[in-house]
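Visitor: Fold the following for me, if possible:
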Amino acid sequence: MQSVKPILSAVLLALGVTAISTTAVHAKAIETQRHNIELEVVTEGLEYPWGMDFLPDGSVLITEKTGAVVHYHFDKNEKHTLSGVPEVVYAGQGGLLDIVVDPNFAENQWVYLSYAEADPAGGDGQSTAVTRARLDGHKLVDQELIFRVAPKFNSRFHFGSRLVFSPEGHLFITTGDRYHHMDDAQTLDNHDGKIVRIWPDGSVPEDNPFVDQAGAMPEIWSYGHRNVQGAAIHPLTGKLWAAEHGPKGGDEINIAEAANNYGWPVATFGIDYDDSIISDKTYVEGTVLPHYYWVPSIAISNMIFYTGDAFPEWKNDLFVAALRGSQVARLDLDGDRVMHEETLLQDDTKARLRDIAQGPDGFIYLLSDDKNGALLRIKPAE
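Guide: This is a model prediction of the structure:
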């Protein structure tokens, strides 16, 4: 693979340091194993962007971790900040996090936001919450809180927070173990270290796996997770795949099935940040081994299955963005089997890639996690 450092020196090297034109900057071709691509800056000036989703008209909504939603219009190269965003706790890893557009947006105008929410009872804790609101011009109106992680802890870490709709219309919400309470990922009396499954109005599906189990949170779909910040639906099977931060080593891709226990923290391929042992086991009976994992960690963020036409040789491949190494991992799949991994865009620019999405044009979009973050685009080389 050709080094991208010469290319990105024009478009990414100065992210967070000096300004780059907000018009798209074309780069030289980057050779990959399947396609020659270009990477360009679409717009910058985004303050720690975290999540994005596209609207039916082709524009995109982008969350800024500090608490704003930016509406970017490609045709006009204009950004508008929405009013009516719920109040968030911006501290540590918390803030305004993911955003997803309702599959029936054209009829109902709903968008969904995940964020770190303060304790409404006035305590000093916080946890992940999800609110939906209708998009009216550049305003969010008719807010409804549809989910709140319980309990609330005074911890600024591991909020999870990725949102994805299933083909059947369920909303999956990923959470984290809150770091200081990692053992809670193994019990069902809380939402921490779980993937939850609800209907878009916040109601609980009757076929959730623990809905009739005494003492269990009925929203839980799967458990034993550390900090799930990526989620995508497989385009052929309809199953939920989840990308999970490991500690020092042990980033995981899991196929999240109902009622499964994915092992954290009793089984892990990673060690703690001070090199101490979290568990001496990589597998414990009753848990599920990761479908794919990285040692050392690449600090995975979100992921997508590519389904567009712009890159035909990448059809149905899994693309995983990473916060370390300014890289995207392309996993070549045969059904569910990972046959090969290719590293894309690895360089020395320190651009942390927080989100990845497929646009309606079939191009791949990335968000760089920085005080002067950018919306980036991967397109076929001319």
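Visitor: only C-alpha atoms for contact and neighbour calcs from this point on.
Guide: OK.
Visitor: Summarise which helices and strands the helix or strand where residue 42 lies is packed against.
Guide: Per DSSP states H and E, residue 42 falls inside strand 36-46. With contacts taken as 3 or more CA pairs under 8 Å, 6 or more residues apart in numbering; DSSP states H and E, strand 36-46 sits against helix 5-11, strand 30-31, strand 373-380.
Visitor: can I assume residue 38 is in contact with residue 379?
Guide: Yes: between residue 38 and residue 379 there is a contact at 5.4 Å, judged by CA atoms under 8 Å.
Visitor: Any buried residues in stretch 275-286, and which?
Guide: 278, 279, 282, 283 (16 or more other CA atoms under 10 Å).
Visitor: swap in stretch 160-170?
Guide: Here stretch 160-170 shows 160, 161, 162, 163, 164, 165, 166, 170 as buried, counting by 16+ other CA under 10 Å.
Visitor: Next, the structure of the following sequence, for comparison with the previous one:
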Amino acid sequence: MRQPWSGRTKLHRIHAACVPLAAVLAGGLLLMPIEPANAAETRQFATQKGTIVVETLTTGLEHPWAVEALPDGALIVTERPGRLRILRDGKLSAPISDVPEVAAHGQGGLLDVALDPQFATNRTLYLTFAARGEGGYGTVVARAVLSEDEERLTNVEEIFRMNRFTRAGQHFGSRIAFDRDGSLFFGIGDRGDDERAQDPRDHAGSILHINTDGSIPASNPYRGDTGGRAETWSIGHRNPQGIAFDPVEGTLLTVEHGARGGDEVNNPLPGRNYGWPVITYGRDYSGAEIGEGSAKEGLEQPLYYWDPSIAPGAIAVYRGKMFPEWDGDLLVAALKYQLLARMDRDESGAIIAEERLFDGEFGRLRDVVVAPDGALLMVTDEDNGAVLRVSKAPTQ
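Guide: Prediction:
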């Protein structure tokens, strides 16, 4: 069993309304862009730990949701309406054929793409997406092989389908993270029906854990237990759209949307209940209180929360070589304030500070991943969406 951080119940937050302007400026929460010669393609930003460069690799994508780096340096990108494309040398491919049928319904559509840890030899990838089925719509995970010419998917196989579809158009989740043993973790939101998140026999509002063929790992808490679904790892999640493992510590981390306030970073442990909607640091969009407050015995506290919400879309743990000063930091892409949150952690793993990058500069940031060279890759969830690369500015 994974061990929690020693600081896992220590709570920190930054409330934008309570931070004096002088402190914000001194702390570097607001970044002033340094205009380069060609601002249309490349821009520089001063941060607390040095100057960084943001390069626009491409535009013209329709609500891109996820990006991954291929072994040869090209990128593979999903578009929510159901397209999967390759970006190589600044050029976007035509849509890859034979992608599973996607239901572009509300917040749903083609969501994450994740490369198998052995992709370089087996060319296998995994997709999460909203599908139509009995009762309405729900989240599905599929496995496929990318053809050598990169024009189509082959051997497409559905390996997971959530157990209750509804007509709701929100809170599908869902990103994928691979554990060290190659198994898959992913999250599904409560599908707009908050009570579903408290039922371990319902996939909604949960973190799920399966093997690459859809079978059930031996470590799952409800395997062989009729009190919960065998795939379920943890419950009480509102809409977890970001998930990642710390490649050094092996710790599982998620980030999820709250309501009006209460976005959370969590370290999901097997069989634990993370509270939604019984406890939360947010309120309903009407302003009404939700549940029974912010704490209750037997329910887990977040590692960190935001109030007001930033609408987090993805999380990554930085362990790259390009920014050694960021080693171990968490990176959270956010939609509402169109920013990237860089979060410092202390030796116990507790989050102790937050720096906000690119606030409003590029649009709604949906994904962030660490590329093999240590740069960051991001996508903007817009009608004319972009792929961005963040790197260290050259030294003079």
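Visitor: returning to what we had before: in the second structure, what stretch matches the strand holding residue 42 of the first structure?
Guide: With TM-score structural alignment applied, strand 36-46 of the first structure matches the range 51-61 in the second structure.
Visitor: again, but for stretch 92-112 of the first structure
Guide: Aligned by TM-score structural alignment, stretch 92-112 of the first structure falls on residues 106-126 of the second structure.
Visitor: separation between residue 239 of the second structure and residue 220 of the second structure?
Guide: Relative to residue 220 of the second structure, residue 239 of the second structure is positioned 21 Å away (CA to CA, to the nearest Å).
Visitor: how close does the residue lying farthest from the centre of the first structure get to residue 189 of the first structure?
Guide: The centre of the first structure is farthest from one residue, residue 214, which by CA atoms, centre = their mean lies 31.3 Å away. Residue 214 of the first structure is 9 Å from residue 189 of the first structure, where distance means CA to CA.
Visitor: re the thing from before, for the match of stretch 92-112 of the first structure, how far is the first residue from the last?
Guide: Across stretch 106-126 of the second structure, first to last residue, CA to CA, it's 22 Å.
Visitor: Name the residues of that stretch that are buried.
Guide: Neighbour counts over stretch 106-126 of the second structure (16+ other CA under 10 Å) mark 107-117, 123-126 as buried.
Visitor: who's more crowded, residue 239 and residue 220 of the second structure?
Guide: More crowded of residue 239 of the second structure and residue 220, by other CA atoms under 10 Å: residue 239, with 33 against 21.
Visitor: The stretch 251-396 of the second structure: strands as residue ranges?
Guide: 252-256, 263-266, 304-306, 312-317, 330-334, 339-345, 351-357, 365-370, 376-380, 385-392 (DSSP state E, counting those that start in this stretch).
Visitor: now the stretch 101-250 of the first structure
Guide: Counting by DSSP E, counting those that start in this stretch, the strands of the stretch 101-250 of the first structure are 110-118, 126-136, 139-148, 163-165, 171-174, 194-198, 220-223, 228-233, 240-244.
Visitor: correct me, but residue 66 of the first structure touches residue 85?
Guide: No: counting by CA under 8 Å, residue 66 of the first structure stays clear of residue 85, with 11.2 Å between them.
Visitor: Overlap of the contact sets of the two?
Guide: With CA atoms under 8 Å, 6 or more residues apart in numbering applied, the contact sets of residue 66 of the first structure and residue 85 do not overlap.
Visitor: Tabulate the strands of the stretch 251-396 of the second structure (TSV), appending distance to residue 209 of the second structure and mean neighbour count.
Guide: Below are the strands of the stretch 251-396 of the second structure laid out as TSV (distance: least, CA to CA, whole Å; neighbours: other CA atoms under 10 Å):
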stretch	distance to residue 209 of the second structure	mean neighbour count
strand 252-256	12	25
strand 263-266	16	26
strand 304-306	23	24
strand 312-317	18	28
strand 330-334	22	26
strand 339-345	26	22
strand 351-357	26	19
strand 365-370	21	28
strand 376-380	26	26
strand 385-392	29	21
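Visitor: quick one: which of those is nearest residue 43 of the second structure?
Guide: strand 385-392 (9.7 Å; CA to CA).
Visitor: which strands and helices sit next to that closest one?
Guide: Counting by 3+ CA pairs under 8 Å, 6+ apart, the packing neighbours recorded for strand 385-392 of the second structure are strand 50-61, strand 376-380.
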